[in-house]
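1. Coordinates only, no sequence provided:
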């Protein structure tokens, strides 16, 4: 039985520290172009920003950080760029997993992981297994992820249960569907950040972000740092969260 999504318990009023921050890491290519460097180097500088952001989240007491690393639509990019991104992920897991583990970070993945190469799937399983008992920060990496596909899979699972007679169609509600999304045991994101100045969610956590605060920053992802995170948190704390109540 899948765990239920944890509903927000934060009362209406000014927000406190967000429990869950989700980030659309955008702008690696534009950063590279602005510095007259190859796109691959922009992605590598983006990986450095991931390290800084994880450290900053630990320092700020954030419980969950979800990063949109590779969307299901990113396969449309040039093959050499896709391969570079996958190689960078392998390098990140090899290089960072020890530090993540020692710093109490639990690593989890979401997305269509079965479509990835066998060696990468094995690295993902090992990283998740090694860090499973860590509690200081949960780092979720959305990889080959698309929110619409995730919702469709949840609907298919409910349809199969209905066909099997385990539930009736009339029993299906929002909470039941939410329970069949990936990582349904985690709190929904309080704050969704997108860098690079773009103002859209790009198929990222569409269901989970129904009542998230959204923040669009002009900064390119490789330039994101601890001060950027603090600024985002201060912005979030200045907002009044109503959740449709008034």
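-> Happy to help now that I have it. Only a predicted model underlies this, so the values are computations on that prediction, with no experimental measurement involved.
2. make it CA atoms for all contacts and neighbour counts henceforth
-> Noted.
3. What ranges does this structure have for its strands?
-> For the chain, the strands defined by DSSP state E occupy 13-14, 20-24, 64-71, 105-110, 137-145, 191-194, 213-216, 240-241.
4. among those, which is nearest residue 176?
-> Of all the strands of the chain, it is strand 105-110 that lies closest to residue 176, at 19.1 Å by Cα to Cα.
5. name the helices or strands packed onto that closest one?
-> Applying 3 or more Cα pairs under 8 Å, 6 or more residues apart in numbering; DSSP states H and E, we find strand 105-110 packed against helix 118-130, strand 137-145.
6. how much space between the residue nearest to residue 232 when sequence neighbours are not counted and residue 40?
-> Using Cα to Cα, 6 or more residues apart in numbering and skipping the chain neighbours, the partner closest in space to residue 232 is residue 215 (7.4 Å). Distance of residue 215 to residue 40, given as Cα to Cα, to the nearest Å: 27 Å.
7. out of the strands of the chain, nearest to residue 127?
-> The nearest among these, by Cα to Cα, is strand 105-110 at 6.5 Å.
8. Next one for the comparison:
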């Protein structure tokens, strides 16, 4: 059985005062024993967030890592550094990294291997733009990103895949459940074909893009949706707690 996962990506938001949201999230995570709960704050908050989450079911992750373990890379952070700070996961290949920083799927591939070497679980993001969706190229784009971003050696223990249609991130626009299901079924089939049924069925598939408590239940009932990668709605424990509750109830 794949464990459900509610992952929150705080992006470039959060000062020390925001750590109270992690503390407030602890009882909500405890009330959902069938779900994993993860918060990925900015790098400055990872270590204090781990402290804030001590004794709870809430896990802490990073939002990116460099492909190298160390070196002359000013401003970057390595997977080993994230692990040393107490992180268990890292988000890689998010569309904002691909667009704003020019990251290619080949770059994501190298970062995933670095994350694995640091004993981090990689959350690999894939997704299409609005132009690609309207041109009916969604599956081609997602398939190509999966092929190039995911290294050999993937297992259900070291990797999570998140489908985030770029046009739905932070816009309030949400694909129909049929559209989400089509992509998630496609991703599952691709994983099974490449890695075999056992591994392919063990990897968790998350949906991300304007997920909130009010629409989470409908999304989580879609085939092959094992949870969500949540942006803005994860910043407040009350809203993210509603998403966790919806996931636990499916």
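-> Cool, the structure landed. The shown structure was predicted, so the numbers you read here are calculated from the model rather than taken from an experiment.
9. Now the TM-score, please.
-> For this chain pair, the superposition-based TM-score is 0.39 by TM-score structural alignment, normalised by the length of structure 1; 160 aligned residues with a Cα RMSD of 5.5 Å.
10. In CSV, list the helices and strands packed on strand 105-110 of structure 1 along with distance to residue 231 of structure 1 and mean neighbour count.
-> Shown next, in CSV, are those (distance: least, Cα to Cα, whole Å; neighbours: other Cα atoms under 10 Å):
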stretch, distance to residue 231 of structure 1, mean neighbour count
helix 118-130, 30, 15
strand 137-145, 20, 22
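11. for the ones you listed, which one sits closest to residue 23 of structure 1?
-> Per Cα to Cα, nearest to residue 23 of structure 1 of these: strand 137-145, 10.1 Å.
12. Show me what that closest one packs onto, helices and strands only.
-> For strand 137-145 of structure 1, the packing partners by 3+ Cα pairs under 8 Å, 6+ apart are helix 39-60, strand 64-71, strand 105-110.
13. Reformat these as a markdown table; add mean neighbour count and distance to residue 126 of structure 1.
-> Converted to a markdown table, those look like this (neighbours: other Cα atoms under 10 Å; distance: least, Cα to Cα, whole Å):
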| stretch | mean neighbour count | distance to residue 126 of structure 1 |
| --- | --- | --- |
| helix 39-60 | 18 | 19 |
| strand 64-71 | 22 | 19 |
| strand 105-110 | 22 | 10 |
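14. Pipe these into CSV and attach distance to residue 14 of structure 1 per row.
-> Shown next, in CSV, are these (distance: least, Cα to Cα, whole Å):
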stretch, distance to residue 14 of structure 1
helix 39-60, 18
strand 64-71, 20
strand 105-110, 28
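15. Nearest to residue 13 of structure 1, out of the ones you listed?
-> Taking Cα to Cα, helix 39-60 is the member of these nearest to residue 13 of structure 1, at 20.9 Å.
16. Are there helices or strands packed against the closest one, and which ones?
-> helix 28-34, helix 79-102, strand 137-145, helix 226-237.
17. Try it again at 6 Å.
-> Other helices and strands packing on helix 39-60 of structure 1, by 3 or more Cα pairs under 6 Å, 6 or more residues apart in numbering; DSSP states H and E, are helix 28-34.
18. Can you point out the buried residues in the longest helix along structure 2?
-> Of all segments of type helix in structure 2, defined using DSSP state H, the longest is helix 177-195. Residues of helix 177-195 of structure 2 classed as buried: 180-184, 186-192, 195 (neighbour count, 16 or more other Cα atoms under 10 Å).
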